[in-house]
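>>> mind folding the following:
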Amino acid sequence: MDFPTQRATDRRAAVPGGTDLYDMRDHLTPRRLTLAMWDQAFVLRHGPGGSFADFDRVLDETVERGYNTVRLDPMPQWIDLAQPGKVLAWPDPKMPLMPWGWNTAVEGPVGAWMIEFMEKLLARPFLNYTLSAWWFCNVPPALHCQGPTVLRLPRNHEEGAEMWITLLREWNRRFGFERLVYLDLANEVPYFLPGFLERLQAATGAGWGVAAFSPAQCDFIAQELNGALRLLRREFPELRYTCSIHGDLRWLDVPVEFDCLDVHFYADADPRWGDRTRFAEHMGELFTADSWHADFSRRCNVTRDAIAPMLRARQRHKVAQFAAWAQQRGAPLTTSESWASWYCFDAPDLDWGWLLEWASWSVEDAIDHKMWGWTPHNYVQPQFRNWQDVKWHQKLTQRFLQS
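Model prediction:
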């Protein structure tokens, strides 16, 4: 697949800073979101020995660490909650260094597991959740090309919205929508819904890699996403909707109608980091080889020593522009994945020190720019060693929740 690589981009015109003192967050519940991205892992790592084997333990630990919102993929392409006992099977993906999702064979009544999980989550008043779809549909060259037979293969985002509507009807019947903070139609547009990049190229004559979107590209993207969101709003007006996106400033030229923003800001958007660490050169072996780990860690650390203030300043400026856009569009800004490297793993030669330092300063940046939701990194899952450092998480989550 085309990996969801951040791009160093600008937009055609700067977003002027606003002077409106109105704060949307004062009228939202919760007023602050501390987010943990759990993708498919919350059920596909539920088997014996898996990091989510004990739902009660993991949910209690989540509350203990101060996270009040978890991001879940209910897999509308695979899961029919009207038939929760149906046994589904995923083969071993042969990706031993896959940090999230699943990295072993999985077989079981995953719909029933999801129901059990949601009942336990809703029994804990502190916890909220968002729903997001990664749209793995067994279609090459996607990262996960093998899994159960899909219920339907969405050809565009409107068909994806129709699949969401089917799932949400059963979801509402079983759980209601209490504490569902927002729904993310598609993770990190344009990378995950099958065929979107190809259709964009065919319709506009230009791919995603251009320096600035043309008017035709802006129109195509807006019409595609707004049409899908319109279907959802008409069917379930009580919910909030978005599409998660990268911190790519070209989005600020696209008139999308999101109710809130889930923007993913990462270091590889800055070529000064990418060139020094050579991260992009390892895309093909991220999940299967560790021979690059030691050199990558060394390069990350010397890059931090040389230009950390510069990297932070540039990222802060980008957050500021999205924060201004959020105010203009009436869509409070969150992030459920962000800040340093979007790939890391608990491995002997991968040093997390620089990444955790970046995570620590990110909470101040989020507070400064009045973000509604924040996460320290995209490794807030119980299989990571950092999860065991309870005080580290509590220090950051409490700082944000009390801001």
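>>> switch to C-alpha atoms for all contacts and neighbour counts from now on
Will do.
>>> and Arg173, how far is that from Leu167?
Distance check for Arg173 against Leu167: by Cα to Cα, to the nearest Å, it reads 10 Å.
>>> ok, Met371 next?
30 Å.
>>> which one of these two is surrounded by more residues?
Taking other Cα atoms under 10 Å, Met371 and Leu167 do not tie; Met371 has more neighbours (24 against 19).
>>> touching, the more buried one and Ala324? I think so.
No: between Met371 and Ala324 there is no contact under Cα atoms under 8 Å: 10.7 Å.
>>> tell me who's in contact with Cys243.
Residues in contact with Cys243, defined by Cα atoms under 8 Å, 6 or more residues apart in numbering, are 184-189, 258, 261-262.
>>> can you tell me which of these are in strands?
Within those, residues falling in strands by DSSP state E are 184, 261-262.
>>> so where do the helices sit in the stretch 251-400 of the chain?
Assigned by DSSP state H, counting those that start in this stretch, the stretch 251-400 of the chain shows helices spanning 271-277, 293-329, 353-368, 390-401.
>>> show me what the shortest one is packed up against.
With contacts taken as 3 or more Cα pairs under 8 Å, 6 or more residues apart in numbering; DSSP states H and E, helix 271-277 sits against helix 293-329.
>>> from the chain's centre, how far out does the host helix or strand of Ile221 sit?
Following DSSP states H and E, one finds Ile221 within helix 215-235. Centre-to-centre, helix 215-235 and its host chain are 20 Å apart (Cα atoms, centre = their mean, to the nearest Å).
>>> can you point out the buried residues in stretch 192-210?
192-194, 196-197, 200, 206 (16 or more other Cα atoms under 10 Å).
>>> could you also give me the structure for this next sequence, so I can compare it with the first?
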Amino acid sequence: MSPTHPIGVPSHLPPRLTITLWDFSWYTMASTHEPFHDLDAAFDEAVARGYNTVRICAMPYLLFGEHGIDTTALPFASMGDGVGFGTRWYDVTGGVVLDGRRRLTDLFEAARRHDCFVVLSSWEYQQSPAFLAGREWYDALAAVPVTARHHVMATAMADLVQYLKDHDLADRIAYAELHNEVDLSRIKDVDGSDGGAYWPQRPFVSDAVELMQQRHPDVLATACYGIPPHLDMGSVPDNGQVGHFHIYVYGVLAALEQWAGVRQPPPAFPSRNLQDLMRHDAPAFEDYVKRTEPWRLEATGVSASMFYSYDWIDTARWDRWLYENYGQWREAMRQALDDRLTVLAQWSDSHSVPLVIGEGWIGYTPLHAEFEDGPVGQGLAEDAVRRCIEVGAWGTVLGSNSAPHHPGWQNVPWQQRWNREFLGS
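Model (predicted):
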């Protein structure tokens, strides 16, 4: 028996979304020999693994905002000489020049050829601007008053949707998010402070989602939360047409980061514990930080300490620490996963909207670390997918690392099996 469409899902969209997270990498990693140089090949691989949906930073502000940037020849760059080569999402070659709107059209045309759908989002108040050769994208975003950012992003996203309609490609839109992780991005600072994660920005998020719905009542619109307030779901606006949330349980990973001081600034960084996990050929931190421009670090929000840790960690030692200490965190991590999925499903049911888990499950790891893609991480992911099936989620990722720009992409049979499991639920 085929699964039925959840309440509120248009009939032209799939009854289940199996999502691979292409984020901003579909344009930052577009050089020859990078994973997204050939979009048709990337879609071929996605479909072969059982995916029917990609989730992207559609760069709406860059492509449709009022900033004067020439988007017909956008030069993309790396983070700096050797910076990011071991950091997930940041191992970018750089040097590619793209026509931004043409690239968007190419992606949607390829999605149609492969019968896939696209979740529209934006990482522009998080990472994306750091990959442009110059800082003009970052500066334009920073110049938008904090109380106007939600409105500006919603207007840009609505204009982007109209552009896709004008090119007869809007049927490929699964739904549109105001911005990736409104609670964890610089879009959130609506009161001018770091305390604007939930309640202070609630009316701004609600108004922005309403703007998108008024402009395009035929396209589902919503907000996206990186750390869903599962103990205070009343702070989530009521008008989102999709319950889109992320679940990272961290647990043992957070314990490792705290023990090693991965995110600590100097002079506490690098700690003795972290040095015990580093590669023998790691450069001195003070030499390493000179390889990137300070504004790029500001634009990503990722600290120089974290880049250094992830670029120069001995991943075998990193993974060994996680395996040796996982036992004391196992039940807490699984319970956290279950609790959050239960609450998010209840919220979505009470609002009569479909539930989507757009990212998960353990947390942010070095590019070549294998813990999350290994037997323990896969076991947690399998539990998560089973639970998503039980609560009737419309869509889910198998994990944030299941995408062409991560090593876990090569585990084809596992992805095929669990995408089949979810689609056949």
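>>> about what we covered before: so which of the helices of the stretch 251-400 of structure 1 gets nearest Phe236 of structure 1?
Closest to Phe236 of structure 1 of the helices of the stretch 251-400 of structure 1, according to Cα to Cα: helix 293-329, at 20.8 Å.
>>> now the closest one, how far from the centre of its chain.
Relative to its chain's centre, helix 293-329 of structure 1 lies at 18 Å (Cα atoms, centre = their mean).
>>> re earlier: any chance of the helices of the stretch 251-400 of structure 1 in a markdown table, plus mean neighbour count?
Below are the helices of the stretch 251-400 of structure 1 laid out as a markdown table (neighbours: other Cα atoms under 10 Å):
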| stretch | mean neighbour count |
| --- | --- |
| helix 271-277 | 16 |
| helix 293-329 | 17 |
| helix 353-368 | 18 |
| helix 390-401 | 17 |
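>>> can you redo these as a markdown table with distance to Gly284 of structure 1?
Below are these laid out as a markdown table (distance: least, Cα to Cα, whole Å):
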| stretch | distance to Gly284 of structure 1 |
| --- | --- |
| helix 271-277 | 15 |
| helix 293-329 | 14 |
| helix 353-368 | 22 |
| helix 390-401 | 32 |
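>>> out of those, nearest to Gly49 of structure 1?
helix 390-401 (21.5 Å).
>>> against structure 1, where does stretch 286-296 of structure 2 fall?
Mapping stretch 286-296 of structure 2 onto structure 1 (TM-score structural alignment) gives no aligned residues.
>>> okay, how far is it across that stretch, tip to tip?
End-to-end span of stretch 286-296 of structure 2 (Cα to Cα): 17 Å.
>>> also stretch 75-93 of structure 1?
First-to-last residue span, stretch 75-93 of structure 1, Cα to Cα: 17 Å.
>>> next up, the contacts around the equivalent of Leu261 of structure 1 over in structure 2.
Aligned by TM-score structural alignment, Leu261 of structure 1 pairs with Gly243 of structure 2. Contact analysis of Gly243 of structure 2 by Cα under 8 Å, 6+ apart lists 222-224, 344, 347-348, 353-356.
>>> considering those residues, which are maintained in structure 1?
Retained contacts for the contacts of Gly243 of structure 2 in structure 1, judged by both residues aligned by TM-score structural alignment, their matches' Cα atoms under 8 Å, are 222-224, 348, 353-356.
>>> so which of those residues is the closest to Asp311 of structure 2?
For those, the nearest to Asp311 of structure 2 is Cys224 (29.0 Å; Cα to Cα).
>>> so what corresponds to that closest one in structure 1?
Using TM-score structural alignment, the equivalent of Cys224 of structure 2 in structure 1 is Ser244.
>>> and the strands in structure 1?
33-37, 69-72, 88-90, 106-108, 128-132, 180-184, 241-242, 245-246, 261-264, 333-334, 373-374.
>>> just to revisit the earlier point, please point out which parts of the helix holding Ile221 of structure 1 sit buried.
217-232.
>>> and that helix, what other elements does it pack with?
The contact analysis (3+ Cα pairs under 8 Å, 6+ apart) places helix 215-235 of structure 1 against helix 157-175, helix 196-204, strand 241-242.
>>> ok now the longest one, how far from the chain's centre?
The gap between the average C-alpha position of helix 157-175 of structure 1 and the chain average comes to 19 Å, counting by Cα atoms, centre = their mean.
>>> what's the angle between that helix and strand 180-184?
Going by axes from the mean of the first three to the mean of the last three Cα atoms, to 10 degrees, helix 157-175 of structure 1 is angled at 160 degrees with respect to strand 180-184.
>>> helix 157-175 of structure 1 vs structure 2, average offset?
Average distance, helix 157-175 of structure 1 versus aligned residues of structure 2 after superposition (mean Cα distance after the TM-score superposition for structure 1): 1.7 Å.
>>> which among the contacts of Cys243 of structure 1 count as buried?
Here, 16+ other Cα under 10 Å leaves 184-189, 258, 261-262 buried among the contacts of Cys243 of structure 1.
>>> returning to that earlier point: so which of the helices of the stretch 251-400 of structure 1 is nearest Arg71 of structure 1?
Between Arg71 of structure 1 and the helices of the stretch 251-400 of structure 1, the tightest spacing by Cα to Cα is seen for helix 390-401, at 16.0 Å.
>>> quick one: that closest one aligns where in structure 2?
Counting by TM-score structural alignment, helix 390-401 of structure 1 corresponds to 412-423 in structure 2.
>>> picking up where we left off before, quick one, what contacts the closest residue to the match of Leu261 of structure 1 other than its chain neighbours?
Leaving aside its sequence neighbours, Gly243 of structure 2 sits nearest to Leu355 (Cα to Cα, 6 or more residues apart in numbering; 4.6 Å). Residues near Leu355 of structure 2 by Cα under 8 Å, 6+ apart: 242-245, 344-345, 348, 392-395.
>>> now swap in Leu398 of structure 2 and tell me
The neighbours of Leu398 of structure 2, taking Cα under 8 Å, 6+ apart as the test, are 18-20, 360, 381-382, 385, 415, 418-419.
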